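In: My questions are about this predicted structure, shown below with the sequence.
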Amino acid sequence: MQRPLEKIRVLDFTRVLAGPYCTMMLADMGAEVIKIEKPGHGDDTRHFGPFQNEESGYFIYLNRGKKSMALDLKNPHAIEAIKELVKQSDVVVENFRPGVMKKLGLDYESLKECNPGIIYASISGFGQYGPYSQRPAYDLVAQAMGGMTSITGHPENPPTRSGASLGDMSAALYAAYGIMAALFHRERTGEGQLIDVAMVDSIFALLESNVMRYTVDQIVPERIGSRHPISSPFDIFKAKDGFVVIAVANDSLFNKLAAVMQQPELAEDPRFNTDPLRTKNETELKAIIETWLNSYSVEEAVKLVSEAGVPCSPILTIEDICEDEHTNAREMLIEVEHPVAGPIKIPGNPVKLSRTPAVIKEASPSLGEHTEAILKDVLKWESARLQALEGQKV
């Protein structure tokens, strides 16, 4: 079955997380992704744990389905090879600090001279322009500067980072989204373009109602724990043997919850009969719900509340979600075969297309595994030339 991005060639200059996750998604959808890595070292994540048979599980996951070329970007012969590849490629993705690719002669302005239709995606901490564009960033910085850290955690505790690298992952998603839109535009017009994605921008775009609360009502959102700022009950609640999530965002759902609690009068209580009032009196309402939950285990409570049509969930550990039947039914944990690490389980692709589904068959490449094949098969360079380049440590 043909995949959506078959015959699309991507030159991938990315490393660590945001860029590799973006190009991984393109590879899942059929793109030929050629990962350009530093000879002898490769992507930093080749050296990140956890390890299986001395191979990084982190790298295997983020770089599945790609090809690896080991090239010294400080060598003019390597730059020559890349510019030749650009002529036969569709997309370039990089996540260096702004200005690095320009110094190498591999920025968008330089490469569009080789291929006017090239789509060039740059992922960075603060973007390609703006007062902070030259600042270095990792996910922790992006979450802090983007506003998310200030609203994450409980009010009595210091601000906290989200448990996952949302700055990297959201930037990866927005970059992949931009690349898809740019490919569609090029299909209609023949024009390539530059895509500029900042991790800080990406975090800011995830803040949803928090921004509007400030711009409309001049409220500065603060840390409030797990509850929702404008809907109640929408929080984590203590049951007899653990914790339950209950999420009610309208009066109809609250009526259902009151009924399953066998306290239908709560729906008419003047403290709780509208969402704004429930939020205003959230502390009293939470105490009533937890008193009821104290008679039920997590499993019992989730069954009762869910069957009543109210969104509800246990809090699963990573072990729980990996072993969960729904996760496996959705193919969200799949096994790939790595030539060194052996069989290894990694997350699947969450985008389920009915006609052209993502196909994940190959694990990550070894460092420089495809260098010779690409230079021979794509650029048609002869063996003698390749041997000379190898001798010069290109």
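Out: Perfect, thanks for sending it.

In: switch to C-alpha atoms for all contacts and neighbour counts from now on
Out: Will do.

In: Now do the strands in the stretch 51-200 of the chain.
Out: 51-52, 55-56, 67-70, 91-94, 119-124, 193-198 (DSSP state E, counting those that start in this stretch).

In: Need the single longest helix in this structure, by residues.
Out: For the chain, the helix with the greatest residue count under DSSP state H is helix 166-189.

In: related to what we said a few turns ago, closest to residue 281 out of the strands of the stretch 51-200 of the chain?
Out: strand 193-198 (39.1 Å; Cα to Cα).

In: then this one, side by side with the first:
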Amino acid sequence: EPEPYNWPTRTGFYATGYATAVSSVCSILMALFFKKRMGQGQMIDVATADSFSSCVGIPPTIGYIWKKPRPRYGTLDYGLCPYGFFKCKDGYAAIACFRDQDFRAALRILGIWKIEEDWKTLLDRITDDVEKAQILNREIEKAVAGMTFEEIFNKFQEFCMKAAKSKWRGGGLPVTTRMLRPMEVMEVGHWKVRNAFFKANDTYYGTFQVPTTGKMSKTPMRVKSISARIGEDNQHIFEKYGLKMDGNN
């Protein structure tokens, strides 16, 4: 039995699954409506990431605050700035500055303190003007472009350790981590233990790497089939719902 006030820590995984299911059901209903009107079937392709990103909290929140649909931010973030990944000498480095003092610390570390006056507070950095946000993004990109991730990480770590030991605790603690390539992620032991990336055998595709979202160790995603050939499941669906197949199905 769950204990009081012990909230789930991986709700995002469940939300992703349900969001994808909702998108899939809506797509099926639209396809059935189109078939009824036009007499033609439709290919349904639902992207898990798109399903989830379309309903997370930020878009409606931003729409309410700015009184207009959110613009396309690309790799930028609405809640924090900077908060994204930036190309460095040997890959990509993710950098996050949660507070104003974290941002100021990052400017010192990266040697671009001269721009501090223009981006003093979080409200200066979070804006509905995409072009303005990209100016700051480009400044950070230029600062990290000539460094390897190890150099970036060491600079951040050294600064943060000094800040953590300071009795004033006002030095800021910006965060950085390395962005892994897909094949590198699949080799990380953490995901192997949790069996997050699993393979399935299919009569048509052979051994297939299932592109699923992360999961908790005891709650595997409900992947029942990986085949996607048009009409493959028609007979099963029609029989399950007591429908009659004809030559057009």
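Out: Good, I have the coordinates. Note that this is a predicted model, so its numbers are computed, not measured.

In: Got a TM-score for the two of them?
Out: The TM-score (TM-score structural alignment, normalised by the length of structure 2) is 0.52; 187 aligned residues with a Cα RMSD of 4.7 Å.

In: Dump the strands of the stretch 51-200 of structure 1 to JSON lines, plus mean neighbour count and distance to residue 313 of structure 1.
Out: Below are the strands of the stretch 51-200 of structure 1 laid out as JSON lines (neighbours: other Cα atoms under 10 Å; distance: least, Cα to Cα, whole Å):
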{"stretch": "strand 51-52", "mean neighbour count": "14", "distance to residue 313 of structure 1": "32"}
{"stretch": "strand 55-56", "mean neighbour count": "19", "distance to residue 313 of structure 1": "33"}
{"stretch": "strand 67-70", "mean neighbour count": "23", "distance to residue 313 of structure 1": "40"}
{"stretch": "strand 91-94", "mean neighbour count": "25", "distance to residue 313 of structure 1": "38"}
{"stretch": "strand 119-124", "mean neighbour count": "26", "distance to residue 313 of structure 1": "35"}
{"stretch": "strand 193-198", "mean neighbour count": "21", "distance to residue 313 of structure 1": "33"}
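
In: Which among those is found nearest to residue 18 of structure 1?
Out: Closest to residue 18 of structure 1 of the strands of the stretch 51-200 of structure 1, according to Cα to Cα: strand 119-124, at 7.4 Å.

In: Give me the contact list for the closest one.
Out: 18-19, 90-98, 108, 128, 137, 171-172, 175, 179, 182-183, 192-199 (Cα atoms under 8 Å, 6 or more residues apart in numbering).

In: and residue 251 of structure 1, which of the strands of the stretch 51-200 of structure 1 is closest to it?
Out: Between the strands of the stretch 51-200 of structure 1, strand 193-198 lies closest to residue 251 of structure 1; by Cα to Cα that is 38.7 Å.

In: Structure 2: matching residues for the closest one?
Out: Against structure 2, there is no aligned range for strand 193-198 of structure 1 (TM-score structural alignment).

In: That strand versus strand 119-124: what angle between them?
Out: Counting by axes from the mean of the first three to the mean of the last three Cα atoms, to 10 degrees, strand 193-198 of structure 1 lies at 20 degrees to strand 119-124.

In: Does anything pack onto strand 193-198 of structure 1? Which helices or strands?
Out: strand 119-124, helix 166-189 (3 or more Cα pairs under 8 Å, 6 or more residues apart in numbering; DSSP states H and E).

In: Present the strands of the stretch 51-200 of structure 1 as a markdown table; the columns should include distance to residue 250 of structure 1.
Out: Converted to a markdown table, those look like this (distance: least, Cα to Cα, whole Å):
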| stretch | distance to residue 250 of structure 1 |
| --- | --- |
| strand 51-52 | 47 |
| strand 55-56 | 46 |
| strand 67-70 | 49 |
| strand 91-94 | 43 |
| strand 119-124 | 39 |
| strand 193-198 | 35 |
